[in-house]
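**Student:** Dropping the sequence and predicted coords here.
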Amino acid sequence: MGQGHAATIEYDVVVLGAGPVGENVADRARAAGLSTAIVESELIGGECSYWACMPSKALLRPVIARADARRVPGLRQSVQGPLDAAAVLAHRDYYTNHWKDDGQAGWLDSIGVRVHRGHGRLDGPKRVTVTSPERERHVLVARKAVAVCTGSRAVLPDLPGLAGARAWTSREATSADHVPERLAVVGGGVVGTEMAAAWQGLGSRVTLLARGDGLLPRMEPFAGELVAEGLREAGADVRTGTDVTSVVRRGDTVTLTLGDGSLVEADEVLMATGRAPRTDDLGLESVGFEDGSWLTTDDSCRVAGTDWLYAVGDVNHRALLTHQGKYQARIAGAAIAARAAGVPLLETDPWGAHAATADHRAVPQVVFTDPEVAAVGPTLAEAEAAGRRVRAVDHDMGAVAGAGLYAHGYRGQARMLVDLDTETVIGATFVGPGAGELLHAATVAVTAEVPVERLWHAVPAYPTISEIWLRLLETYRG
């Protein structure tokens, strides 16, 4: 079929983007009996499966496991050697299915979702034009809804020399097939700190350059301080308050010039400097929006000013996290199905089946560094800026018996944020080895608005790190 002739196919729902978010929207729509198509220009499974969550954690897990083992008396001497980097990379490749998507494509087929491979663009209301890799064109017409689930992409800053420096983004950092001897990481956020931890642990000499005064600027200040301390102890050179003014590659060496005129040389440079919505060249202008923009939605993920267009996951800029995107996808899928069936949505019910309430008050996140950082809800600064009367309750996690058993010399910090008007927990941050597994209890407490007095009756098992909850409550009561 040539480019000049485009076949038209009708579906109830058309989903743009077959990452975890798009897959979940399609699954919910199909389960409700709606004919559903999904369009993907790359690999089915998306960024999370191949260049983000899964490969990054596969790289980090042995690094963190070795660090934990070195804190256990009797085990420490057995894990002093270097990691088998080749085995770690091979394990990472296993978790990405060697960048093949047969299994995920098969799953979509098994639930009755039609996959269209190629680049999809909106072409007016409820119309999507798909151009296949072979340059064939199809027009997909959605009777009920189109869902944009195309995610986000790395943003490279406008720096002299960067265009020719062959810089890594998060994609190259998670899929690299060798361990660079020297790695410069520009950016002190989640991607920068996690990849610095991973590659330092695998044998690189890492230099981390952060513009701000500390790392992880969107979290409690003590989180960034403890992560910086952990990276330095692992051998990384961590510099904050540092601007990069140029990046130039000459042969195998990349030279970064800093704001103070000093130079950093490396074999590879990772630019971890932010994300942008993957909505460029999406045809948004054909339906009244600007290509390349974030899309504003209501709590059912329907785009403002439309009755058929949904934006789910990163593209709506609510929370750039896979688990939150999947949560939104369940909400959006239910809303699309309800509206298609003519069932009225309870728009005023913040906890109904069609409202992404947790996107506002209980967004959990784990940073898989050493130490781990786990947080949910606002930080103290965010809560105070919003005008809330709050009290931050802090406690040394290393003072808990279970923490000392988990790791000799355990270092960590916990903060519980209490709204003084409602006497409920609205946020929590835990920093320390194994802290990520503490987070869901905090997420439940924040989401359910559990009164502090009731939390006294949720007894943590002894001796576990979860006993930190009892210490926080004791500190709050005074």
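**Tutor:** That came in fine, so what should we check first? Numbering: from 1, shown residues only.

**Student:** From here on, just use CA atoms for contacts and neighbour counts.
**Tutor:** Noted.

**Student:** Next, count neighbours for the nearest residue to residue 286 once chain neighbours are set aside.
**Tutor:** Nearest residue to residue 286, sequence neighbours excluded (Cα to Cα, 6 or more residues apart in numbering): residue 124, at 5.0 Å. The local packing of residue 124 (other Cα atoms under 10 Å) involves 15 other residues.

**Student:** My read is that residue 124 contacts residue 287, right?
**Tutor:** Yes. Counting by Cα atoms under 8 Å, residue 124 does reach residue 287; the two are 5.4 Å apart.

**Student:** tell me the SS of the residue nearest to residue 286?
**Tutor:** Following DSSP: H, G, I helix; E, B strand; the rest coil, we place residue 124 in the coil state.

**Student:** distance of it from residue 169?
**Tutor:** 33 Å (Cα to Cα, to the nearest Å).

**Student:** Over to residue 26?
**Tutor:** Computed as Cα to Cα, the residue 26 to residue 169 distance reads 29 Å.

**Student:** what does residue 349 give?
**Tutor:** From residue 349 to residue 169 the distance is 41 Å (Cα to Cα).

**Student:** Same drill for these two, tell me which one is more crowded.
**Tutor:** The residue with more neighbours, out of residue 349 and residue 169, is residue 169; 22 against 11, by other Cα under 10 Å.

**Student:** From residue 87, how far off is the more buried one?
**Tutor:** From residue 169 over to residue 87 (counting by Cα to Cα), the distance is 23 Å.

**Student:** and what of residue 60?
**Tutor:** For residue 60 relative to residue 87 (Cα to Cα), the value is 13 Å.

**Student:** Those two: which is more packed in?
**Tutor:** residue 60 (24 against 10).

**Student:** Now do the SS call for that one.
**Tutor:** helix.

**Student:** what sits against it?
**Tutor:** Counting by Cα atoms under 8 Å, 6 or more residues apart in numbering, residue 60 touches 194, 197, 198, 368, 369.

**Student:** And for residue 13?
**Tutor:** Counted by Cα under 8 Å, 6+ apart, residue 13 has contacts 26, 29, 34, 35, 36, 37, 142, 143, 144, 145, 146, 147.

**Student:** Over to it. Which of the three states is it?
**Tutor:** Of the three states, residue 13 takes strand under three-state DSSP.

**Student:** What's the separation between it and residue 27?
**Tutor:** For residue 13, the distance to residue 27 equals 11 Å [Cα to Cα].

**Student:** Residue 230 should be in a helix, yeah?
**Tutor:** Yes. With three-state DSSP as the criterion, residue 230 is part of a helix.

**Student:** Leaving out chain neighbours, which residue sits closest to it?
**Tutor:** Residue 230 sits nearest to residue 370 (Cα to Cα, 6+ apart), 5.9 Å away.

**Student:** now residue 280
**Tutor:** Residue nearest to residue 280 in three dimensions, not counting chain neighbours: residue 292, with 3.9 Å by Cα to Cα, 6+ apart.

**Student:** Confirm for me that that neighbour is in contact with residue 285.
**Tutor:** No. With contact defined as Cα under 8 Å, residue 292 does not reach residue 285; the gap is 9.7 Å.

**Student:** let's bring in a second model and compare:
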Amino acid sequence: MTHSVEYDVVVVGAGPVGENVADRAAAAGLSVAVVESELVGGECSYWACMPSKALLRPGLARADARRLPGLRDAVQRPLDAEAVLGRRDSFTSHWKDDGQVGWLESVGVTLVRGHGRLDGPRRVAVTGGPDGDTVLTARHAVALCTGTRAVLPELPGMATADPWTSREATSAKQVPGRLAVVGGGVVGVEMATAWQALGSQVTLLVRGDGLLPRMEPFAGELLTAALTDAGASVRTGVSVTALDRPGPGSPVTLTLDDGGSVEADEVLFATGRAPRTGDLGLETVGLQPGSWLTVDDSCLVEGTDWLYAVGDVNHRALLTHQGKYQARIAGAAIGARADGAAPLDTAAWGPHAATADHAAVPQVVFTDPEIAAVGLTLAEAEATGRRVRAVDYDLASVSGASLYGDDYKGRARMVVDLEREILLGVTFAGPGVGELLHSATVAVAAEVPIARLWHAVPAYPTISEVWLRLLETYRG
């Protein structure tokens, strides 16, 4: 028997984005139900951010130690893979979501287990849950926070090749002897870094000209050199045309379009993501199943006054922290619209506008070297028609970098809007630069004038002194 329940807000998807929408809506005094078919905490908690960074951290720490006399000789042994994988498992709570469920309960949000799909305006039908079928009706809003899934290309032999996607790459129980990684984006380079450090012989196959094509070119160049020095094989300008795995447990052979081939024990395809909207009932409200959902800056789906799409499903910025930012904006907007008396402020940088999605998206790639970037690259800034200038500096010339480790290699770039003399983007590449990023994010998001940045004095001797060097280079 199907039973019906009414709430102010119904959220479909209990990953970090859905959790934050629910939290903000509940904080506004609204009743909220969250529907989840898998683990509360979502992709980030169990198959992406947390397990991947847990896998990466030991290798990065060892790389840093090897840059220092007095430590170098002490860290030549291989990593203890069992210990690394065990620590990874602890960060995923061994793929149990009790803690996340408890948090939802603590903020007054109701969890409904099962598969949720739209069943007309403001209605979500839930099936397959432990409590039977349920129809949830939303008085004010439904928020779709279902994220994305990995996309596998249609290739001969794919069906029997048993390839890894990002999920298998972050949850694998043993280290493959040989790992082929197809794709040179963030997932590809991070997993290549992690498994190479754990003992795999990694071959990275990239269709384009280089790694990290959406970032400044020097980032991919530095990373290619470092991966090669670490023992990985990086091959660019090649595509996989077929796969052959004779049987379970057998090696897989990848045929390449240049006539060559690669044999590996496992193959990871990190070749893109698609929205989890194929079975969400979008057709019941006049939307195309399987599509990305177009939203305004409050994350309201275009053409509706009640449906929100928050996080990866709207294709604005496929990053957990950016999805959580959107969730805070959307939750506040839902609360304001439900109140009626509260004015909605959707002006740029206002409380109900996810403006940073356009102008100040930060990202760290946790490789060796780390890559940290916010805002526009030089090419993106030039494409806007503005008069811009790139200012570059060799990070190895900064005293703090020299102290960080011998033979430090890195680079920094800031992209300056010459008319307004503000920063449009900043990129750092080098060991330990991830923690520099928030200073750059503040400068870009707040549009801090360069004249004022001159008075932001970096502590000596830290890597952040690169800010002073960039400003000196700009001033000449």
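**Tutor:** Sure thing, it's come through. Given the structure is predicted, the values throughout are model-derived calculations rather than measurements.

**Student:** Looking at residue 292 and residue 285 of structure 1, which has the bigger crowd around it?
**Tutor:** Under the neighbour definition other Cα under 10 Å, residue 292 of structure 1 and residue 285 were set side by side, and residue 292 has more, 17 against 14.

**Student:** What lines up with residue 23 of structure 1 in structure 2?
**Tutor:** If you follow residue 23 of structure 1 across to structure 2 using TM-score structural alignment, you land on residue 19.

**Student:** Could you look up the SS state of its match?
**Tutor:** helix.

**Student:** In the stretch 51-200 of structure 2, what residue spans correspond to strands?
**Tutor:** Along the stretch 51-200 of structure 2, counting by DSSP state E, counting those that start in this stretch, strands occupy 110-113, 115-118, 123-127, 134-144, 148-150, 178-182.

**Student:** Rebuild these as TSV, extending it with distance to residue 94 of structure 2 and mean neighbour count.
**Tutor:** Shown next, in TSV, are these (distance: least, Cα to Cα, whole Å; neighbours: other Cα atoms under 10 Å):
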stretch	distance to residue 94 of structure 2	mean neighbour count
strand 110-113	20	20
strand 115-118	23	24
strand 123-127	26	23
strand 134-144	27	24
strand 148-150	21	18
strand 178-182	24	25
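
**Student:** need those in CSV with distance to residue 338 of structure 2, can you?
**Tutor:** Below are the strands of the stretch 51-200 of structure 2 laid out as CSV (distance: least, Cα to Cα, whole Å):
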stretch, distance to residue 338 of structure 2
strand 110-113, 19
strand 115-118, 20
strand 123-127, 17
strand 134-144, 6
strand 148-150, 28
strand 178-182, 46
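
**Student:** Quick check: which of those is nearest to residue 301 of structure 2?
**Tutor:** Between residue 301 of structure 2 and the strands of the stretch 51-200 of structure 2, the tightest spacing by Cα to Cα is seen for strand 134-144, at 9.5 Å.

**Student:** Pull up the aligned stretch in structure 1 for the helix or strand where residue 50 of structure 2 lies.
**Tutor:** If you go by DSSP states H and E, residue 50 of structure 2 is part of helix 49-65. Under TM-score structural alignment, helix 49-65 of structure 2 corresponds to residues 53-69 of structure 1.

**Student:** What residues of the matching stretch count as buried?
**Tutor:** Across stretch 53-69 of structure 1, burial judged by 16 or more other Cα atoms under 10 Å covers 54-60, 62-64, 66-69.

**Student:** and the residue most central in space within structure 1, what does it touch?
**Tutor:** Central residue of structure 1 (Cα atoms, centre = their mean): residue 321, 3.4 Å from the mean position. Residues in contact with residue 321 of structure 1, defined by Cα under 8 Å, 6+ apart, are 313, 314, 365.

**Student:** and it, what pairs with it in structure 2?
**Tutor:** Per TM-score structural alignment, residue 321 of structure 1 is aligned with residue 319.

**Student:** how close does its match get to residue 62 of structure 2?
**Tutor:** 27 Å.

**Student:** Could you do residue 279 of structure 2 as well?
**Tutor:** In terms of Cα to Cα, residue 279 of structure 2 sits 44 Å off from residue 62 of structure 2.

**Student:** likewise residue 412 of structure 2?
**Tutor:** 24 Å.

**Student:** go on, residue 300 of structure 2?
**Tutor:** 45 Å.

**Student:** ok, now residue 17 of structure 2?
**Tutor:** Taken as Cα to Cα, the span from residue 17 of structure 2 to residue 62 of structure 2 is 33 Å.

**Student:** and the equivalent of residue 411 of structure 1 over in structure 2, how many neighbours does it have?
**Tutor:** In structure 2, the residue matched to residue 411 of structure 1 (TM-score structural alignment) is residue 409. By other Cα under 10 Å, the residues close to residue 409 of structure 2 number 18.

**Student:** Then residue 173 of structure 2?
**Tutor:** For residue 173 of structure 2, the count of nearby residues is 13 (other Cα under 10 Å).

**Student:** What about residue 233 of structure 1, how many residues nearby?
**Tutor:** 11.

**Student:** Need the counterpart of it in structure 2.
**Tutor:** Aligned partner of residue 233 of structure 1 by TM-score structural alignment: residue 229.

**Student:** Same question for residue 309 of structure 1.
**Tutor:** Using TM-score structural alignment, residue 309 of structure 1 lines up with residue 307 in structure 2.

**Student:** which residue packs closest to that match, ignoring adjacent ones?
**Tutor:** Residue 307 of structure 2's closest residue in space is residue 142 (Cα to Cα, 6+ apart), at 5.1 Å.

**Student:** Quick check: the gap between the corresponding residue of structure 1 for that neighbour and residue 475 of structure 1.
**Tutor:** By TM-score structural alignment, residue 142 of structure 2 lines up with residue 146 in structure 1. For residue 146 of structure 1, the distance to residue 475 of structure 1 equals 50 Å [Cα to Cα].

**Student:** Now which residue in structure 1 aligns to residue 334 of structure 2?
**Tutor:** By TM-score structural alignment, residue 334 of structure 2 lines up with residue 336.

**Student:** what's around residue 454 of structure 1, how many residues?
**Tutor:** The number of residues near residue 454 of structure 1, taken as other Cα under 10 Å, comes to 9.

**Student:** Measure how far the helix or strand it falls within is from the centre of its chain, please.
**Tutor:** For residue 454 of structure 1, the host element (DSSP H and E) is helix 452-455. Mean-position distance between helix 452-455 of structure 1 and its chain equals 31 Å (Cα atoms, centre = their mean, to the nearest Å).

**Student:** In structure 2, which residue range corresponds to it?
**Tutor:** Going by TM-score structural alignment: helix 452-455 of structure 1 matches residues 450-453.
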